[in-house]
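>>> structure here, sequence nowhere to be found:
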């Protein structure tokens, strides 16, 4: 069985027991979370599609940890104009284990 869910503006293909990395902090570590925006479910050859979401369907998980990804450097440059801009960004993330 697997499902397609939407979380924080991104779509993920998930199945039970899988670890999922979401680019935002969701809940507290050790707490249960529910994803109610389910777009598709496939189970034993039966496929259900939502329009856009499936009513009453939920995917449950447990937040395992939070963290930050390595820094990404954004550097803008225009030749002969003395224009240089350097900016860094570190993205937050949460790891969620899908339980059902």
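Cool, got the structure. Note that the structure is predicted; figures quoted are calculated from it, not measured.
>>> please count neighbours and contacts with C-alpha atoms only from this point.
OK.
>>> what number of residues lie near residue 40?
19 (other CA atoms under 10 Å).
>>> mind checking the SS state of it?
strand (DSSP: H, G, I helix; E, B strand; the rest coil).
>>> that one and residue 52 touch, don't they?
No: Residue 40 lies out of contact with residue 52 (CA atoms under 8 Å); the separation is 9.1 Å.
>>> ok, second structure coming up, stack it against the first:
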């Protein structure tokens, strides 16, 4: 069984036992959370598509860690104009392990 969930403005295709990194969520490490924005649930040939979410469908997940991704380096330069700009960014994330999908 798999599901398509929406969290942090992005969509993820998940199945039980899978680990994913999503946008940072306010949750403690080790706690269990319920994701209720399930856009689609599928099992084999049967597929339920929500309008926009599937009624009564939830995904239970456990928070494994909170962290930060690798640094993304931004470099801007205009040649012959004496303009150089260096910048960097590290995005926060929450790592989840999908425990169960209920439709």
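Yep, that arrived. Quick caveat, the model's predicted, so the values are computed rather than measured.
>>> the residue nearest the centre of structure 1 and residue 85 of structure 1, how far apart?
Centroid check for structure 1 by CA atoms, centre = their mean gives residue 22 as the closest residue, at 3.0 Å. Using CA to CA, to the nearest Å, residue 22 of structure 1 is found at 29 Å from residue 85 of structure 1.
>>> mean distance between the strand ranked longest in structure 1 and structure 2 after superposition?
Scanning structure 1 for the longest strand, with DSSP state E as the assignment, gives strand 59-68. Averaged over the aligned pairs, strand 59-68 of structure 1 sits 0.6 Å from structure 2 after superposition, using mean CA distance after the TM-score superposition for structure 1.
>>> which residues of structure 2 fall in strands?
In structure 2, the strands defined using DSSP E lie at 2-7, 10-15, 19-23, 32-35, 38-43, 46-49, 58-68, 72-78, 83-89, 92-102.
>>> average gap between the second one and structure 1?
Put plainly, it is strand 10-15 of structure 2. Relative to structure 1, strand 10-15 of structure 2 is 0.6 Å off (mean CA distance after the TM-score superposition for structure 1).
>>> farthest residue from the center of structure 1?
residue 80 (41.7 Å).
>>> what's the match for it in structure 2?
For residue 80 of structure 1, the aligned residue in structure 2 is residue 80 (criterion: TM-score structural alignment).
>>> if we ignore the residues flanking it in sequence, what's nearest residue 19 of structure 1?
residue 97 (4.5 Å; CA to CA, 6 or more residues apart in numbering).
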